[in-house]
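**Student:** A structural model of the following input is requested.
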Amino acid sequence: MEKLKRHPDYRGQEYVDLGVAIAVVGWLDPLVIGTAVRSGKYEAQDLKKVWHYLARFS
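**Tutor:** Got it, this is the predicted structure:
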């Protein structure tokens, strides 16, 4: 999570915040993002941008 927080300029602070919000006990991985997508609570395109953060900075 700390790596994401250091790069708000990559896609935008709102996607860093979303990543933090969906993280499970501070952990963010493809399973967590997939669960968030399936929940229907978040826009798929927003979660895609969180995935970009995860792919680039983890």
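**Student:** C-alpha from now on. contacts and neighbour counts both.
**Tutor:** OK.
**Student:** correct me, but P8 touches V16?
**Tutor:** Yes - taking contacts as C-alpha atoms under 8 Å, P8 lies within contact range of V16: 6.3 Å.
**Student:** Out of these two, name the residue with the larger neighbour count.
**Tutor:** Legend: neighbour count by other C-alpha atoms under 10 Å for P8 and V16, higher for V16 (24 against 15).
**Student:** can you tell me which residues contact the more buried one?
**Tutor:** Residues in contact with V16 (C-alpha atoms under 8 Å, 6 or more residues apart in numbering) are 4-5, 8, 50, 53.
**Student:** and if we set it to 7 Å?
**Tutor:** Listed by C-alpha atoms under 7 Å, 6 or more residues apart in numbering, the contact partners of V16 are 4-5, 8, 50.
**Student:** Now show me the structure for the sequence below, then we'll compare the two:
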Amino acid sequence: MQDESVSTAAAKAAPPALLTSASIIFGLTLNDWVAIATLVYVGLQTFFLLKDRLRKRKEKRRQQ
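**Tutor:** Here you go, the predicted model:
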């Protein structure tokens, strides 16, 4: 039971600890990290949207 609480606490503390470490190592602020994460998220969404549309277009052409 105690092992689960320790692992849960470690999992909850990991993101802030990583952000603080990255801020110290790379010298980026929280605002910079939010901007980077937003750009990565938008890029991934665009990639998967285009991939899905291209796949549907290929399937449509094969059916014709």
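**Student:** tm score of chain vs chain?
**Tutor:** TM-score for the superposed chains, counting by TM-score structural alignment, normalised by the length of structure 1: 0.28, backed by 30 aligned residues with a C-alpha RMSD of 3.2 Å.
**Student:** measure N31 of structure 2 to E59 of structure 2 for me?
**Tutor:** Distance, N31 of structure 2 to E59 of structure 2, by C-alpha to C-alpha, to the nearest Å: 42 Å.
**Student:** meant to ask about I24 of structure 2
**Tutor:** Applying C-alpha to C-alpha to I24 of structure 2 and E59 of structure 2 gives a distance of 49 Å.
**Student:** Check which helix or strand T35 of structure 1 maps to.
**Tutor:** Counting by DSSP states H and E, the element that carries T35 of structure 1 is helix 30-39.
**Student:** any idea which helix or strand comes after that helix?
**Tutor:** helix 44-57.
**Student:** And the contacts of that next one?
**Tutor:** In contact with helix 44-57 of structure 1 (C-alpha under 7 Å, 6+ apart) are residues 3-4, 11, 15-16, 19, 33, 37.
**Student:** I36 of structure 2 in helix, strand or coil?
**Tutor:** Counting by DSSP: H, G, I helix; E, B strand; the rest coil, the backbone at I36 of structure 2 sits in helix.
**Student:** okay, now it: neighbour count?
**Tutor:** I36 of structure 2: 12 surrounding residues under other C-alpha under 10 Å.
**Student:** coming back round to it: what subset of the contacts of helix 44-57 of structure 1 is buried?
**Tutor:** 4, 15-16, 19, 33, 37 (16 or more other C-alpha atoms under 10 Å).
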